[in-house]
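here you go, sequence then predicted model.
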Amino acid sequence: MRREHAEWSDATFGDIGPVGPLKHLSKEALEAAADPSDPLEWADMQFLLWDAQRRMGISDEFITRAMIEKLEINKSRQWPEPKEGEPRLHIKEQPATVVPEECPAELPYAQVKAAADLYALCWQSGEVVTYTPDPEKATIWLNNYSGTCVQEYVKLERLQEALAGNSPVSPGGWISCSERMPDKGQRVLVCVDFDSSTVTPLVKEAEYTSSTFRIGPNTINTTGKPSVTHWMPVPAAPEPETMNG
């Protein structure tokens, strides 16, 4: 059943990522609450939950571990009467979150900003999602995914200089996508712009496919959100130092 639904969902909706199914799930949940006796509403919710989990690349085992941890958190909470209605309004004072020493709660925002930006870009599905720059979440994500998804976060002083100028080939070697594109198959550095006041641009290595830029499993074009605005050839590796004598 899962496989059949996944094939239908991919053929119908394409690579939309987990956010769409989750938003739709909230709508179906309200409809199910209006008529809990309708089995089709329950089926829709289960399909959407499966779809979001699959598109997020989360295994059943991962969900089970998270459920075990969350159950312990829920058991520690106080749930006063009435217990129906909006749960968020009925949770009393909660035990203080235990934060490991290596992940201080007061970790400066600047220290997790880069991780949060990468977190937004590198989901396996290719979906770009919004994020909350929470130090704990950023650190957990880095610990779990740094081996497969995280690439070096590059500062953008040269790009900012480029954006301030009008030349198609700007200071630092950045080339505007509106003026010229790379050759097909060429590997380049690209600036990924989120058009957001909270998410700064990223510099990533990408391959140009003649119509889009491929970054790992993700593809980004020069329009929409996010989009590639500038590119430059990948710098040559530094020459190895030679030992005298």
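Structure received.

okay, CA-based contacts and neighbour counts for the rest of this
Noted.

secondary structure element for Leu71?
Element membership for Leu71 (DSSP states H and E) is helix 60-75.

next one for the comparison:
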Amino acid sequence: MKKLTQREEMAYSTIARFEVELEQAKVGVWIKCSDRLPEYNQNVLVCFETVLKTQQITTAELNHQKRCSDPASTDFDEIWYVTVGRGHKIKPTHWQPLPAPPTE
């Protein structure tokens, strides 16, 4: 078997990564938050564990918030906010894109 060049290995690695991302972008596929996060301010479906240790599904947005009031600070925390109801903070384990709205 022929040994791949560094350029060929990088190309195969890039293709494999894109195939995984394409598969994960499909609606209905849960993505672990530890693997990848959605874009900021994108409304997505999330799954999180409640204080009673049950799983719950809702919609939420990932935002970033400064850790301190210093305008020069570049330290941010990533915070999820529920987009339905009171907008409380949650810590999801998984997320997925929302399906397209109905056309009829």
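Okay, I see it. As the structure is a prediction and not an experimental result, all values here were calculated from the model.

for the two chains, what TM-score is obtained?
Here the superposed chains carry a TM-score of 0.53, computed using TM-score structural alignment, normalised by the length of the second structure; 66 aligned residues with a C-alpha RMSD of 2.7 Å.

so who does the residue nearest to the spatial centre of the second structure touch?
The centre of the second structure sits closest to Leu37, judged by C-alpha atoms, centre = their mean, with a distance of 2.6 Å. Counting by C-alpha atoms under 8 Å, 6 or more residues apart in numbering, Leu37 of the second structure makes contact with Trp95.

to which residue of the first structure is it aligned?
Using TM-score structural alignment, the partner of Leu37 of the second structure in the first structure is Met181.

SS state for that match?
coil (DSSP: H, G, I helix; E, B strand; the rest coil).

state the distance from it to Glu7 of the first structure.
35 Å (C-alpha to C-alpha, to the nearest Å).

same check on Val192 of the first structure?
31 Å.

tell me the contacts of the residue lying closest to Ala162 of the first structure once chain neighbours are set aside?
Sequence neighbours aside, Ser170 is the residue nearest to Ala162 of the first structure in space, at 4.7 Å (criterion: C-alpha to C-alpha, 6 or more residues apart in numbering). The contact partners of Ser170 of the first structure, taken as C-alpha under 8 Å, 6+ apart, are Glu161, Ala162, Leu163, Ser176.

how far away is the second one from His24 of the first structure?
Shown here: Ala162 of the first structure relative to His24 of the first structure, a distance of 41 Å by C-alpha to C-alpha.

higher neighbour count, those two?
Between Ala162 of the first structure and His24, counted using other C-alpha atoms under 10 Å, Ala162 has the larger neighbour count: 21 against 14.

pretty sure that one contacts Trp231?
No - using C-alpha atoms under 8 Å, Ala162 of the first structure is not in contact with Trp231, being 10.7 Å away.

top helix in the first structure by residue count?
helix 39-56 (DSSP state H).

read off where it ends up in the second structure.
Under TM-score structural alignment, there's no match for helix 39-56 of the first structure.

got the angle between that helix and helix 60-75?
110 degrees (axes from the mean of the first three to the mean of the last three C-alpha atoms, to 10 degrees).

I'd assumed Trp30 was in contact with Gln24 of the second structure.
Yes - Gln24 of the second structure lies in contact with Trp30 (C-alpha under 8 Å); the separation is 7.3 Å.

which stretches in the first structure count as strands?
With DSSP state E, the ranges of strands along the first structure come out as 175-176, 187-193, 202-208, 213-215, 218-220, 227-233.

redo those as TSV? Include mean neighbour count and distance to Ala33 of the first structure.
Compiled in TSV, these are given as follows (neighbours: other C-alpha atoms under 10 Å; distance: least, C-alpha to C-alpha, whole Å):
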stretch	mean neighbour count	distance to Ala33 of the first structure
strand 175-176	22	51
strand 187-193	22	40
strand 202-208	20	42
strand 213-215	20	41
strand 218-220	18	37
strand 227-233	22	39
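
to Asp117 of the first structure, which of these lies closest?
strand 202-208 (7.6 Å; C-alpha to C-alpha).

elements contacting the closest one?
strand 187-193, strand 213-215 (3 or more C-alpha pairs under 8 Å, 6 or more residues apart in numbering; DSSP states H and E).

out of the ones you listed, flag the one nearest Arg55 of the first structure.
Of all these, strand 213-215 comes closest under C-alpha to C-alpha, at 17.5 Å.

just to revisit the earlier point, residues of the longest helix of the first structure that come out buried?
Buried positions in helix 39-56 of the first structure, judged by neighbour count with 16 or more other C-alpha atoms under 10 Å: 41-42, 44-45, 47-56.

same check on stretch 21-33 of the second structure?
Taking 16+ other C-alpha under 10 Å as the criterion, stretch 21-33 of the second structure shows Gln24, Trp30, Ile31, Lys32, Cys33 as buried.

any idea how far it is from the chain center?
Centroid separation between stretch 21-33 of the second structure and its chain, computed with C-alpha atoms, centre = their mean, to the nearest Å, is 9 Å.
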